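# Have a look; sequence and predicted model below, questions after that.
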Amino acid sequence: MARSDWRRPASHPYEEGCVRRVRMTVAYDGTGYSGWQHQRNAPSVQAEIEDALYRLTGHSVTVVGSGRTDSGVHALGQVCHFDLPDERFPAVVFKRALNAFLPPAIRIMDSEETNDSFHARFSAMAREYRYLIKREADMTPFDSGRVWVVKELPSLELLKAHAAEIAGTHDFTTFTAAGDMCERRHRDIYVSDFSVEKDIHGAEVLVYTICGNAFLYKMVRSIVGTLFFLVLGGVPATETARRLAARDRSQAGRTASAHGLYLSRISFDEKEYEWFEHLHPSMEMPSEDREREDSDDEA
């Protein structure tokens, strides 16, 4: 969908009774949490931060995140905002003060003053995820719950060829898990690529990087699992293209573990991916579908 069709208001009003907005970047180990968003009878990252804010300020506030990561999924660059009814605390104080209340698995990386022109979810232009995979033989005690563990790593060249089929504007119904509530399944994928990196111990880590305007329910993990096992079997990249075009959930393979997935970065730069529309002309959408879907839920 062309960015001109993203119906974004110029401002996002403060919560009733509030006079200011604070923006924060958050990192967290999602192993012990049900995800970012509030869940009944289960711990969430959002609830932990809201509780810490209440203990610090005495106000019950709603923390709005850029992406609602699923249970067990991690983040290095989650962005959120909250509104406050007073100006007692300078924005820069929240990083240090909230970290004193939060568990070690959740860290505020920065905090700054913003205004009603910014909204953590609706101002986001792109969301980037990284998925980490390691060989079982290379695992250390510090990798548990933080990577997807496999017996062997398949061909990097073939992985990159399969990943290239994901880039562009597509209907991602094939890679959407049951339970997704979005009516429109088209998404713009700016980056889809595999690389091999070294961890701090010198072991190889297979990294899948994907960046797009938004994501569907468990979409990234479904893509990773499907591509990985297709490549492990030596299947050519045309098979990924065929399965994607089929728009059929039964064509997807195994969904990869939540442990390897990280929300790595949120981009608010309107110019960063402007080139995309020139390389991938937008698909024509029915007028009733042109309201942008910001559902990057539990990717």
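Perfect, I can see it now.
# Only C-alpha atoms from now on, for both contacts and neighbour counts.
Will do.
# Can you list the residue ranges for helices in the stretch 51-200 of the chain?
Remark: helices assigned in the stretch 51-200 of the chain by DSSP state H, counting those that start in this stretch are 93-101, 156-164.
# any idea how far Gly225 lies from Thr255?
For Gly225, the distance to Thr255 equals 5 Å [C-alpha to C-alpha, to the nearest Å].
# Point out the most buried one among the helices of the stretch 51-200 of the chain.
When you average the neighbours per residue for each of the helices of the stretch 51-200 of the chain (mean count of other C-alpha atoms under 10 Å), helix 156-164 leads with a mean of 20.
# Would you mind pulling up the elements that that one packs against?
Secondary-structure packing of helix 156-164 (3 or more C-alpha pairs under 8 Å, 6 or more residues apart in numbering; DSSP states H and E): strand 186-198, helix 219-232.
# The structure to be compared is supplied as follows:
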Amino acid sequence: MRYFIELSYCGTAYHGWQTQANGVSVQTTLEAALTQRLRKPVFVVGSGRTDAGVHARQQFAHFDLDEPILLSDALVYSINCILPEDIAIRTLFPVAPNHHARFSAVSRYYQYHITRYKNAFEPGLTYHFRPELNVELMNEACQILMRHTDFKSFSKVRANVTHFRCRLDFAYWQRSEADLLTLHIKANRFLWGMVRTIVGTMLEIGQGRMTLEQFEQLIVAQDRTIAGRAAPPNGLYLMEVGYPANILEQRVVYG
């Protein structure tokens, strides 16, 4: 039996999603809770890897079991009681054996949050960036971004991928009344470090340190060394992972 988990987490205390030797990860913490509750070893596969300090409003993972389990609100509640406060399972549901949390996903939607003023009640949840920004110019840069499909210039150099092509569905900046500037960006896939590097580069544009012509030239150059520095991880949120409707047909939200 294969099961999908829908969860969310605050990434501040974790060294990213993926299990690693140098720190606590979301994946390791989730596996430990499932193993304890189900009383058998459980190994999960996520829809994608988030870096250290990155958050997820919606993340999916799958795991396999030899025997079916009785799904209920009580089961989800009991696993959430084992998990730390900064990780929460929303639902757990069966899928076909060939449905894969990563490879069956058709889209990912991220937001990046920036504030000009420090907020003592939200440490590590937004990027506190003081300079004034030309948001109109940054949105023009988003329109340039939408015209392209190869984003090698925004990928970390050691990214283990066969190609750097992504299909963007939308990309735009939006300022709220509560002093929050947010990048909304959705694509079929994202490269390692891609969103944070796009944000860092667009902050250069917003400050007048890079022209729109230079921005398009660096995309075409396919050279990470000429793009801006990556923005800090604490402002980045994985908001939504999209799947075909047939995969989610048995999804029931508990609680």
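The structure has been received and is ready for your questions. No experiment lies behind these values; they were computed from the predicted model shown.
# quick one on the thing from earlier: which among the helices and strands packed on helix 156-164 of structure 1 is found nearest to Trp148 of structure 1?
helix 219-232 (10.1 Å; C-alpha to C-alpha).
# Where does the closest one end up in structure 2?
Counting by TM-score structural alignment, helix 219-232 of structure 1 falls onto residues 194-207 of structure 2.
# Now do the matching stretch: everything it contacts.
110, 112, 131-135, 137-138, 141, 151, 154-156, 183, 210-212, 227-233, 236 (C-alpha atoms under 8 Å, 6 or more residues apart in numbering).
# distance between it and the chain's centre?
The chain centroid and the centroid of stretch 194-207 of structure 2 are separated by 17 Å under C-alpha atoms, centre = their mean, to the nearest Å.
# With stretch 210-218 of structure 1 instead?
Chain-centre distance of stretch 210-218 of structure 1: 7 Å, with C-alpha atoms, centre = their mean.
# residue ranges of the strands in structure 2, please?
Listed in chain order, the strands of structure 2 (DSSP state E) span 2-9, 45-46, 55-64, 87-95, 107-115, 127-128, 168-175, 181-187, 236-242.
# what range in structure 2 matches stretch 51-62 of structure 1?
Counting by TM-score structural alignment, stretch 51-62 of structure 1 corresponds to residues 32-43.
# Please read the previous query as pertaining to stretch 250-267 of structure 1.
Using TM-score structural alignment, stretch 250-267 of structure 1 pairs with 225-242 in structure 2.
# what's the first-to-last distance across the matching stretch?
Rule used - C-alpha to C-alpha; the end-to-end distance of stretch 225-242 of structure 2 is 32 Å.
# Give me the contacts around it.
With contact meaning C-alpha under 8 Å, 6+ apart, stretch 225-242 of structure 2 is reached by 11-12, 47, 51-60, 105-114, 124-127, 153-154, 193, 196-202, 204, 218.
# Buried among those? Make that a ChimeraX selection.
A single ChimeraX command suffices to select whichever of the contacts of stretch 225-242 of structure 2 are buried according to 16 or more other C-alpha atoms under 10 Å:
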select :11,12,47,51,52,53,54,55,56,57,58,59,60,105,107,108,109,110,111,112,113,114,124,125,126,127,153,154,193,196,197,198,199,200,201,202,204,218
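# so how many other residues sit close to the closest residue to Tyr9 of structure 2 other than its chain neighbours?
Using C-alpha to C-alpha, 6 or more residues apart in numbering and skipping the chain neighbours, the partner closest in space to Tyr9 of structure 2 is Ile87 (4.3 Å). Other residues near Ile87 of structure 2 come to 18 when the count uses other C-alpha atoms under 10 Å.
# any idea how far Ser267 of structure 1 is from the equivalent of Ile87 of structure 2 over in structure 1?
Matched by TM-score structural alignment, Ile87 of structure 2 corresponds to Ile106 in structure 1. From Ile106 of structure 1 across to Ser267 of structure 1, the span is 21 Å (C-alpha to C-alpha).
# Now do the same for Gln39 of structure 1: its match in structure 2.
Alignment note: Gln39 of structure 1 maps to Gln20 in structure 2; criterion TM-score structural alignment.
# Just put the helices and strands packed on helix 156-164 of structure 1 in CSV and tack on distance to Gly212 of structure 1.
CSV is the format used below for these (distance: least, C-alpha to C-alpha, whole Å):
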stretch, distance to Gly212 of structure 1
strand 186-198, 4
helix 219-232, 11
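# any idea which of the ones you listed is most buried?
helix 219-232 comes out most buried of those by mean count of other C-alpha under 10 Å, with a mean of 22.
# Could I get the contacting residues of the closest residue to Val63 of structure 1 other than its chain neighbours?
Here the nearest residue to Val63 of structure 1 in space, its sequence neighbours aside, is Phe82; by C-alpha to C-alpha, 6+ apart that works out to 4.9 Å. Shown in contact with Phe82 of structure 1 (C-alpha under 8 Å, 6+ apart): Arg21, Val22, Arg23, Val61, Thr62, Val63, Val64.
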